[in-house]
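> curious how this folds, go ahead:
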Amino acid sequence: MKKADIVEFYARLAADNPHPETELNYTNPYTLLVAVALSAQSTDIGVNRATRLLFEEVDTPEKMVALGEEGLKRHIKTIGLFNTKAKNVIALSQKLIADYGGEVPRNRDALETLPGVGRKTANVVMNTAFGAETFAVDTHIFRVCNRTGLAPGKTVLAVELKLDKATPQPFRLHAHHWLILHGRYVCKARTPECWRCVVRDLCAFKPKTPAPRQRGSSEES
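A predicted model of the protein is given here:
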């Protein structure tokens, strides 16, 4: 995608959604970190359902350690891989207390030392909690970047690095949220809803998906 088209691409997403936010519920950087760690291979809706009561009771690493692994499991048992996630959340909480005074660190290297925290989780926390211009590439963003031609790459890291290089100001802070929401609700995996996409004329994907009525008409003919 050409530079001018990239600017227009983001400008349209920004106009359509001026203040994008994560759909995970959280109350502070720690609960955000926990929510993101729990969201791997799970939906945000499912995580929010599991953490609604949890975060009323637990909002610090100290409280999480006091709750314990079994207590945490009772809250998150509806989430996929909940046994492993519970173990990691307790372990990362212990490490936050031991190494960081109970505070969530603001840099990627430190965040990635925490159990169960990879580069994507670290990028989400840095961006959402601390306002860093990071690009957390999940399956939605990976798909959108490759499908549209915005930042194609064979690996998640390749897409992230291309996004970092290609995304200009003033769009860098919210870029990851615009892209994930676009992938989740418009540029869907099985059938992208091109007929209602605000950037369809800038997108490399072909053929564009017609509106449902048009698809039905063509099938009937």
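> C-alpha only now, for contacts and for neighbours.
Will do.
> with adjacent residues omitted, what lies nearest to residue 82?
If the residues on either side of it in the chain are set aside, residue 82 comes closest to residue 76, at 6.1 Å by Cα to Cα, 6 or more residues apart in numbering.
> try residue 131
Nearest to residue 131 is residue 173, by Cα to Cα, 6+ apart, at 6.9 Å.
> number of residues surrounding the one you found?
18 (other Cα atoms under 10 Å).
> give me the three-state assignment for it.
coil (DSSP: H, G, I helix; E, B strand; the rest coil).
> can you pull the contacts of it?
By Cα atoms under 8 Å, 6 or more residues apart in numbering, the contact list for residue 173 reads 127, 131-134.
> returning to what we had before: please verify my assumption that the residue nearest to residue 82 contacts residue 53.
No - in this structure residue 76 lies outside contact range of residue 53 using Cα atoms under 8 Å: 10.2 Å.
> those two: which has the busier surroundings?
Using other Cα under 10 Å, the more surrounded residue of residue 76 and residue 53 is residue 76, with 22 against 11.
> residue contacts, the more buried one?
47, 50-51, 82, 86.
> just curious, which of those is nearest to residue 148?
residue 47 (29.1 Å; Cα to Cα).
> around the closest one, how many other residues sit close by?
For residue 47, using other Cα under 10 Å, the count is 24.
> based on its surroundings, how many neighbours for residue 42?
15.
> distance of it from residue 205?
27 Å (Cα to Cα, to the nearest Å).
> out of everything not next to it in sequence, what's closest to residue 120?
residue 136 (4.9 Å).
> another sequence for comparison is provided below:
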Amino acid sequence: MNSTIRREIFTRFRSANPHPTTELEYKSPFELLIAVVLSAQATDKSVNLATRNLFPKANTPEKMLELGETGLREAIKSIGLYKTKARNILATCNMLIEQHGGSVPRTREQLEKLPGVGRKTANVVLNTAYGEPTMAVDTHIFRVANRTGIARGKTVLEVELKLLKCIPGEFRHDAHHWLILHGRYVCVARKPKCAICLINDLCEYEEKNL
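Next up is the predicted model:
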């Protein structure tokens, strides 16, 4: 895929959705961090259902620690892997207080030192909370990048680095959200909805359902 086609793809995404953002509900970098940790192997919808009750009670590291592991588990028990996530969240809260003054750090290196936070989670926080042009490659972005031909790669990191290299700078900040939403609602895993896809004439997928 050449640069002209890539530019047209993201021009169309921007025209259709000028201000994309995450579907996770949050009001601060801390709430976003916790929501993203909870979203691992869970849907944004299920996370939002839990955090709508959790965040009014615990929207800072200090308040989260006051809940304790039992209280936090009770609040997030509808989410998969909730026991492990509760432990990681409380350990993260301790680190935020002890090492960062209760604030969420602004570098990938510092974020990835937090329990339960990997490269993808760090990239989401950097992009969505702090406006960094990062690319958090989840299963949706990995699928869309490979299927369409925008940036093919065998690993998540390979796709991430290729996307950052080939996406024009003006689109880089929002590209993460456009690709996730496209993969979630149009370029779905089993049977992509090519007939309603706004880039189907630019996509290199050979088995289009038109």
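> just give the TM-score of the two.
The TM-score (TM-score structural alignment, normalised by the length of the second structure) is 0.99; 210 aligned residues with a Cα RMSD of 0.5 Å.
> sorry, back to before: quick check: the farthest pair among the contacts of residue 173 of the first structure?
131 and 134 (8.6 Å).
> out of these two, which sits in the more crowded spot?
A direct count of neighbours by other Cα under 10 Å for residue 131 of the first structure and residue 134 places residue 134 higher, at 24 against 13.
> mind listing what that one touches?
Counting by Cα under 8 Å, 6+ apart, residue 134 of the first structure has contacts 123-124, 126-127, 164, 172-173, 176.
> buried residues in the longest helix seen in the first structure?
Ordering each helix of the first structure by length in residues (DSSP state H) puts helix 82-100 first. Within helix 82-100 of the first structure, the residues that count as buried by 16 or more other Cα atoms under 10 Å are 82, 85-97.
> what does residue 32 of the first structure correspond to in the second structure?
Taking TM-score structural alignment, the alignment pairs residue 32 of the first structure with residue 32 from the second structure.
> so what's its match up against?
So residue 32 of the second structure contacts 24-26, 125, 129 (Cα under 8 Å, 6+ apart).
> which one (most neighbours) among those residues?
residue 125 leads the contacts of residue 32 of the second structure on contacts (other Cα under 10 Å) with 26 neighbours.
> was I right to think it contacts residue 31?
No - the criterion here is Cα under 8 Å, and residue 125 of the second structure misses it with residue 31 at 10.1 Å.
> how about residue 6 of the second structure, nearest residue that isn't a chain neighbour?
That would be residue 150: by Cα to Cα, 6+ apart, it lies 6.6 Å from residue 6 of the second structure.
> and the aligned residue in the first structure for the one you found, how many neighbours does it have?
In the first structure, residue 150 of the second structure lines up with residue 150, judged by TM-score structural alignment. If you count neighbours by other Cα under 10 Å, residue 150 of the first structure ends up with 23.
> surely residue 150 of the first structure meets residue 6?
Yes - with contact defined as Cα under 8 Å, residue 150 of the first structure counts as touching residue 6 (6.9 Å).
> now do the helices in the first structure.
Under DSSP H, the first structure gives helices at 3-16, 29-38, 44-57, 61-76, 82-100, 108-111, 119-130, 139-148, 156-166, 175-185, 212-220.
> how about JSON lines for those helices, with distance to residue 200 of the first structure added?
Output for these, formatted as JSON lines (distance: least, Cα to Cα, whole Å):
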{"stretch": "helix 3-16", "distance to residue 200 of the first structure": "9"}
{"stretch": "helix 29-38", "distance to residue 200 of the first structure": "30"}
{"stretch": "helix 44-57", "distance to residue 200 of the first structure": "26"}
{"stretch": "helix 61-76", "distance to residue 200 of the first structure": "39"}
{"stretch": "helix 82-100", "distance to residue 200 of the first structure": "38"}
{"stretch": "helix 108-111", "distance to residue 200 of the first structure": "34"}
{"stretch": "helix 119-130", "distance to residue 200 of the first structure": "27"}
{"stretch": "helix 139-148", "distance to residue 200 of the first structure": "9"}
{"stretch": "helix 156-166", "distance to residue 200 of the first structure": "19"}
{"stretch": "helix 175-185", "distance to residue 200 of the first structure": "12"}
{"stretch": "helix 212-220", "distance to residue 200 of the first structure": "16"}
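> return the most buried member of these.
Of all these, helix 29-38 has the most neighbours on average by mean count of other Cα atoms under 10 Å, namely a mean of 24.
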